[in-house]
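Colleague: Pasting a predicted model and its sequence here:
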Amino acid sequence: MIAVVRGIGACVPPKVVTNEHIAGVLDVDTQWIFQRTGIKSRRVVDGDISTLDLAVKAGARAIESSALHSIDLVLVATTSPERLCPAVAPEVANTLGLRGVAAYDISAACSGFVYGLATAKSYIECGIAETILLIGSEAFTKFVNTTDPDTYPIFGDGAGALVIQKGDTGEPGAIGGFDLGSDGALSDALCTPAGGARQRVRDSAGKCAQPADYYLSMEGGTVYENAVARMADSAAAALEKNKMDITKINWMIGHQANIRILQTVAYTLNFPEEKIASNIIDHGNTLAASIPLLLNDYTQRGLLKPGDNLLVSAFGAGFSWGSTVISWPALSSLPKEWD
């Protein structure tokens, strides 16, 4: 028994924020943003649109793509929950008409969807569940400080989802073995300092949290260096675990944080740059939604062929990272647009 991908779906909010807008807010040059990140625009939530809404639309489309409506478990990977408590996954399941099924959130930042893939594979292959809806959904721009030039240009919102089901060995869509890891010693390099139990309103010394403490802070150099090293090492480890040579990989599906990170990881692995899948130019970093959104885009464009071997790798806050290999199946995909 193995875990295989059966369906895919995605959703992005309608509002587009361009580099020109951000450059005007921050008083920086648009080319500075693009050259630093590889991003020209991103979708952002507006009005009442939230993580739940994006997740529901992406999940519904994945279910429709799979033609499977008996779901045993709903997993939502997110860094922008609706509330600290409860998890959003039960609400997603209920809204989709999946009342009574097991549902919970996964919090591993930008690595969340890869961790979700590992969780889904484990549940299926040990017989706990037969069909799982895995969603990565983010409205993270609500947690980004619009006065911070280190973080404001980077992030966008959206959701992507896969339906994963038990299958037979050798079947297209098979999810391979994983390499997963973390380094909590560097957790402060990419974090939201306030809002949790450590610092709700005041810290342990009685000092009041500042408004900026409720938004993401980032030590860019530390994040960049570790992202390159950890993704490259993890991807190589996943290839070894799956007895797969890099020359047999058709596409590198890396977390869309920064185009230069992806290029450097590919160079380290001696992987052709033209086989780096990327949609960061018009999505930005959508955290846990990044990888399924990318898979959906490339499916829509006909770039992922049945039987293609995909090297999937992510790195995020925590620090956390993970990689795997997927043999891509024949899938149909609906448009990702909000309506």
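Modeller: That came in fine, so what should we check first?
Colleague: From here on, just use CA atoms for contacts and neighbour counts.
Modeller: Will do.
Colleague: and the residue positioned nearest the centre of the chain, which of the three is it?
Modeller: The residue lying closest to the centre of the chain (CA atoms, centre = their mean) is Ala288, at 2.4 Å. Classification of Ala288 by DSSP: H, G, I helix; E, B strand; the rest coil places it in helix.
Colleague: Hmm, Gly136 and it touching each other?
Modeller: Yes. Between Ala288 and Gly136 there is a contact at 5.0 Å, judged by CA atoms under 8 Å.
Colleague: which residues are in contact with both of the two?
Modeller: Shared contacts of Ala288 and Gly136 (CA atoms under 8 Å, 6 or more residues apart in numbering): Ala77, Thr78, Gly112, Phe113.
Colleague: Of all pairs in the residues you listed, which one is the farthest apart?
Modeller: Thr78 and Phe113 (8.3 Å; CA to CA).
Colleague: Run a quick neighbour tally on Ile128.
Modeller: 12 (other CA atoms under 10 Å).
Colleague: Neighbours of Thr222, how many?
Modeller: By other CA under 10 Å, 12 other residues sit near Thr222.
Colleague: Can you give me the distance of it to Ile249?
Modeller: 29 Å (CA to CA, to the nearest Å).
Colleague: for Gly176, same thing?
Modeller: Distance, Gly176 to Ile249, by CA to CA: 13 Å.
Colleague: Below is an additional structure, to be compared with the one above:
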Amino acid sequence: MPLRAVVAGVGHYLPSRVVPNTEFEEKLDTTDEWIRSRSGIERRHFAAEGETTSDMAAAAATAAMASAGVTAEDVDAIIVATSTADLTFPSAATMVQARLGMTSGFAFDVQAVCAGFVYALSNANALILSGQARRVLVIGAESFSRIMDWTDRSTCVLFGDGAGALLLEGRDLTGTAEDRGILSTDLHSDGRYQDLLYVDGGVSTGTTGHLRMQGNQVFRHAVEKLAATATTAMERAGIAPEDVDWIVPHQANIRIIQGTARKLGLPMEKVVVTVQDHGNTSAASIPLALSVGVERGQIRQGDMIVTEAIGGGLAWGAVVLRW
């Protein structure tokens, strides 16, 4: 029988420090109203001093394993999507592996910025379908507060920290769109646009660097490319927009989320929105939104879900799955 990568568990972690928009009013020429009107963001979480990306990833992974009723010994692989790993190397994923007490299997990071979790899901799906792994922890975790330029009001108010995780499990099913699990994936990148969203640091500069973004240009690419990749993924899965129960998009900006929903012909009532509470948590935003959607009682077993994201690279993609 055909094999599917099914979501067996989900979990998330948010740092305890909540930063409302009003905190920026004390340091920057900005206001709560200005931030809300342009992004939809009201607050975000920042990691505590000494709290790392791998710490948050491990906490989200532990919650996902508990949700699935498995232990680290049951997991074959860990994939962490992040652009803010603790160190240049080793990977954050191997650090999570050690924290969880997982002494077998393998672990690696995926770096596709805000599209990282979609890329990681696609890789996990391929590992399961190829027989390389039966259970895979797929984690998105970020500490973007560590790469902000706190004098740039156009970027530093947009981002937050956190982590989310899914436990994927291979199961023999029917091979139709009625199956639970990942039904299709669609990935893209175009390196010609790297100057639209990047960090100006790395081994070539000997610095960590700060995030730089041409917001208007990113917005222009985002809505068009997100709608297109979601449409392609739905066509590959053999479903139509009316079959979708929930869009769970990358939580970058409420205007991008609304514009993409309109282009897909879907109402905002079918969109899981968490950007107001978390800000843009890059690769963590989709698994965070999935976990919060389950916690709220929005997402239920059997629901048809479309996730889509775009980030630096530019890199973008979509995944269709039945919960």
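Modeller: Arrived safely, thanks for sending. Computed from a predicted structure; not experimentally measured.
Colleague: re earlier: which residues do Thr78 and Phe113 of the first structure both contact?
Modeller: With CA under 8 Å, 6+ apart, Thr78 of the first structure and Phe113 have common neighbours Gly136, Ala288, Ala289.
Colleague: The first one against Cys110, yeah?
Modeller: Spelled out, it's Gly136 of the first structure. No. Applying CA under 8 Å, one finds Gly136 of the first structure not in contact with Cys110, separated by 9.5 Å.
Colleague: who touches both of those two?
Modeller: Joint contacts of Gly136 of the first structure and Cys110 (CA under 8 Å, 6+ apart) are Ala288, Ala289, Ser290.
Colleague: still on that earlier bit, more neighbours: which of Gly136 and Cys110 of the first structure?
Modeller: Neighbour comparison, Gly136 of the first structure and Cys110: the larger count goes to Gly136, with 35 against 31 (by other CA under 10 Å).
Colleague: Contacts only, for the more buried one.
Modeller: Listed by CA under 8 Å, 6+ apart, the contact partners of Gly136 of the first structure are 55, 76-78, 112-113, 159-161, 288-290, 292.
Colleague: try 7 Å this time
Modeller: Val76, Ala77, Thr78, Phe113, Ala159, Gly160, Ala161, Ala288, Ala289 (CA atoms under 7 Å, 6 or more residues apart in numbering).
Colleague: Relative to Thr207 of the second structure, how far out is the counterpart of the first one in the second structure?
Modeller: Alignment of Val76 of the first structure against the second structure is given by TM-score structural alignment, with Val80 as its counterpart. Distance of Val80 of the second structure to Thr207 of the second structure, given as CA to CA: 23 Å.
Colleague: I'd like the distance between Gly50 of the second structure and Arg4 of the second structure.
Modeller: According to CA to CA, Gly50 of the second structure stands 39 Å off from Arg4 of the second structure.
Colleague: Looking at the two, which one has more neighbours?
Modeller: Neighbours were counted for Gly50 of the second structure and for Arg4 using other CA under 10 Å; Arg4 has more, 24 against 7.
Colleague: does that one really touch Gly181, like I thought?
Modeller: Yes. Counting by CA atoms under 7 Å, Gly181 is a contact partner of Arg4 of the second structure at 5.7 Å.
Colleague: Okay, and Val265 of the first structure sits in which element?
Modeller: Assessed by DSSP states H and E, Val265 of the first structure sits inside helix 259-268.
Colleague: Am I right that Arg43 of the first structure is in a strand?
Modeller: Yes. Under three-state DSSP, Arg43 of the first structure falls within a strand.
Colleague: give me every residue that touches it.
Modeller: Arg43 of the first structure makes contacts with Val12, Pro13, Pro14, Lys15, Val16, Val17, Gly156, Asp157, His283, as judged by CA under 7 Å, 6+ apart.
Colleague: Show me what the fifth one aligns to in the second structure.
Modeller: The reference is to Val16 of the first structure. In the second structure, Val16 of the first structure lines up with Val18, judged by TM-score structural alignment.
Colleague: in the first structure, which spans are helices?
Modeller: Along the first structure, the stretches classed as helices by DSSP state H are 19-26, 30-37, 51-66, 89-95, 112-125, 220-241, 259-268, 290-300.
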